[in-house]
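> coords please:
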Amino acid sequence: MATTLTEEILSAARGGEPQSLREVYESLAPSILAYLIGKGCDDPEALCQEVFLTLFGKLKNLTGGISGLRTFAFSVAHARMVDDVRRRERQPVLAQFDPQADARLSSSAEETVLGSGPGVAAMLDGLPARQKEVLLLRVVADLSIEEAAKIMGSTAGAVKQLQTRALRTLKDRMEREEVPDHERIA
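Reported below is the predicted structural model:
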């Protein structure tokens, strides 16, 4: 279960206190991992770990409290995602995932975060890249408009417009497809 960050926890983490560092990780990792999964990264778990290696290395110098920490963490996650896309463009992956060969007994992180069937992931797949990015940052990562705008290198007004358009597109699609209420995005 995710820990609710407080300024006290953040202060202790800046001092290198192990339990506080763990609480920072447990608080931010699920939404960072969901963001990286939603962006289609090849190995989101590894990228999430890279985000925290960077974050913990810079923790002492971060400003802006918890909001500054979240913004920085998602800025790093965004940068790692861009690096992943560039790497894949230079060196495409030749092997495809075979679900029949997956011997895990429990649900994968992807299944847990995105659910099964044609849920959130399928709905987001049809959106333009910038609209998808806004929804991942605003809904999945639970960032403010200002934080999302900073990460995307955009203005708060542009983020609001992108989010409105994306939500309208999803609403229209759900109405056309008559998606059952239990699968709808709130």
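> use CA for all of it now, contacts and neighbours both
OK.
> Can you check which helix is longest in the chain?
Secondary structure of the chain per DSSP state H: the longest helix is helix 65-90.
> what comes up buried for that one?
Neighbour counts using 16 or more other C-alpha atoms under 10 Å place 66, 69-78, 80-81, 84-85 of helix 65-90 among the buried residues.
> Helix or strand next in line after it, which one?
Scanning forward in sequence from helix 65-90, with DSSP states H and E defining helices and strands, the next element found is helix 109-114.
> does the closest residue in space to Val159 that isn't next to it in sequence sit in a helix or strand, and which one?
The shortest distance from Val159 to any residue that is not its chain neighbour, by C-alpha to C-alpha, 6 or more residues apart in numbering, is 6.0 Å, and that residue is Ala149. With elements delineated by DSSP H and E, Ala149 resides in helix 145-152, which encompasses its position.
> elements contacting the helix or strand following that helix?
Next in sequence after helix 145-152, counting helices and strands by DSSP H and E, comes helix 156-177. In this structure, helix 156-177 packs against helix 129-135, helix 145-152, with contacts taken as 3 or more C-alpha pairs under 8 Å, 6 or more residues apart in numbering; DSSP states H and E.
> separation between Ala109 and Thr169?
As defined by C-alpha to C-alpha, to the nearest Å, Ala109 lies at a distance of 27 Å from Thr169.
> And Ser20, by the same measure?
Applying C-alpha to C-alpha, one obtains 41 Å for the distance of Ser20 from Thr169.
> To compare with the earlier structure, here is another sequence to fold:
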Amino acid sequence: MKHVSRLRFDFTQTYKELWPQIYKFIYYKVQNKQEAEELTQDVFQKVYKQIEKNNISENKIKAYLYTSARNTVYDTWRKRKRQPNVIMLEELKENGLEPSAKKESIEDNILVEKALEQLSETERKILKLRIIEGYKIDEVADMLDKPIGTIKSMQYRALKKLKNRLVEGGYFNE
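Sure, this is the predicted structure:
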């Protein structure tokens, strides 16, 4: 059995083969393209450093990468929970956002967020991937491991639900 620590040059090939899979795994969990890329890179760096310390067999490197990816995502979530999610008034002013001028905009955002919370998690993911991240239907279907037709109908229903919630909340008239 070959050990990865003796096959350092093979790590480049492993990286090329497994990067897309590890990225997709992480992206599905974090739902943010940039964060998924950064975390995927972190995972490969951690594993590369661990190769010398641990005796990882070549046929177990994939499982080791997935375990490391899962743990890295969980660590990120834990760190995020510990950080306060507060925007200071000074930060708003520095960014050219006067609180009094943006009160209506903030209220609108709160209304939209409440409407989104009433959708299922899958519906929110689909809308986020399609509208905010700009992915195509087939890409979203691959990411969520669902047929294209299912994604289309779920997106249609989610948008219809969202519109109804916003109309009910007085965001706009029908």
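> Drop the TM-score for these two in here.
For these two chains in superposition, a TM-score of 0.46 is obtained (TM-score structural alignment, normalised by the length of the second structure); 111 aligned residues with a C-alpha RMSD of 4.2 Å.
> before we move on, the earlier item: who wins for proximity to Ser27 of the first structure among the helices and strands packed on helix 156-177 of the first structure?
helix 145-152 (17.1 Å; C-alpha to C-alpha).
> Can you work out which other helices and strands pack against that closest one?
In terms of contacts (3+ C-alpha pairs under 8 Å, 6+ apart), helix 145-152 of the first structure is packed against helix 65-90, helix 156-177.
> Just send those back as TSV, with distance to Ala122 of the first structure too.
Written out in TSV, the entries for these read as follows (distance: least, C-alpha to C-alpha, whole Å):
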stretch	distance to Ala122 of the first structure
helix 65-90	20
helix 156-177	11
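> among the ones you listed, which is nearest Ala121 of the first structure?
Closest of these to Ala121 of the first structure is helix 156-177, at 11.7 Å (criterion: C-alpha to C-alpha).
> Mind listing residues that contact that closest one?
The list of residues contacting helix 156-177 of the first structure from outside it, by C-alpha atoms under 8 Å, 6 or more residues apart in numbering, reads 123, 127, 130-132, 134-135, 145-146, 148-149, 184.
> which of these count as buried?
123, 127, 131-132, 134-135, 145-146, 148-149.
> And those residues, which two are furthest apart?
The farthest-apart pair in these, when distances are taken by C-alpha to C-alpha, is Met123 and Glu146, at 24.6 Å.
> And Lys58 of the first structure, how far from Arg14 of the first structure?
Using C-alpha to C-alpha, we find Lys58 of the first structure at a distance of 9 Å from Arg14 of the first structure.
> Those two: which is more packed in?
Arg14 (18 against 13; other C-alpha atoms under 10 Å).
> can you tell me how far that one sits from Glu50 of the first structure?
Where Glu50 of the first structure is concerned, Arg14 of the first structure sits at a distance of 18 Å (C-alpha to C-alpha).
> Roughly how far does the residue nearest to Val159 of the first structure sit from Ala158 of the first structure?
Applying C-alpha to C-alpha, the value for Ala149 of the first structure to Ala158 of the first structure is 8 Å.
> Cys48 of the first structure now?
Distance of Cys48 of the first structure to Ala158 of the first structure, computed by C-alpha to C-alpha: 27 Å.
> between the two, who's got more neighbours?
Counted by other C-alpha under 10 Å, Cys48 of the first structure and Ala158 do not tie: Cys48 has more neighbours, with 26 against 13.
> In contact with that one, which residues?
Applying C-alpha under 8 Å, 6+ apart, one finds that Cys48 of the first structure lies in contact with 29, 32-33, 36, 77.
> Just among those, which is most surrounded?
Of these, Ile32 is surrounded by the most neighbours, 29 neighbours in total, counting by other C-alpha under 10 Å.
> Is it possible to get the helices and strands packed on helix 156-177 of the first structure out as JSON lines so that each row also shows distance to Arg165 of the first structure?
Converted to JSON lines, those look like this (distance: least, C-alpha to C-alpha, whole Å):
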{"stretch": "helix 129-135", "distance to Arg165 of the first structure": "7"}
{"stretch": "helix 145-152", "distance to Arg165 of the first structure": "15"}
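> Let me know the closest of the contacts of helix 156-177 of the first structure to Glu7 of the first structure.
Glu7 of the first structure lies nearest to Glu146 out of the contacts of helix 156-177 of the first structure, by C-alpha to C-alpha, at 20.3 Å.
> Right, I'll leave it there.
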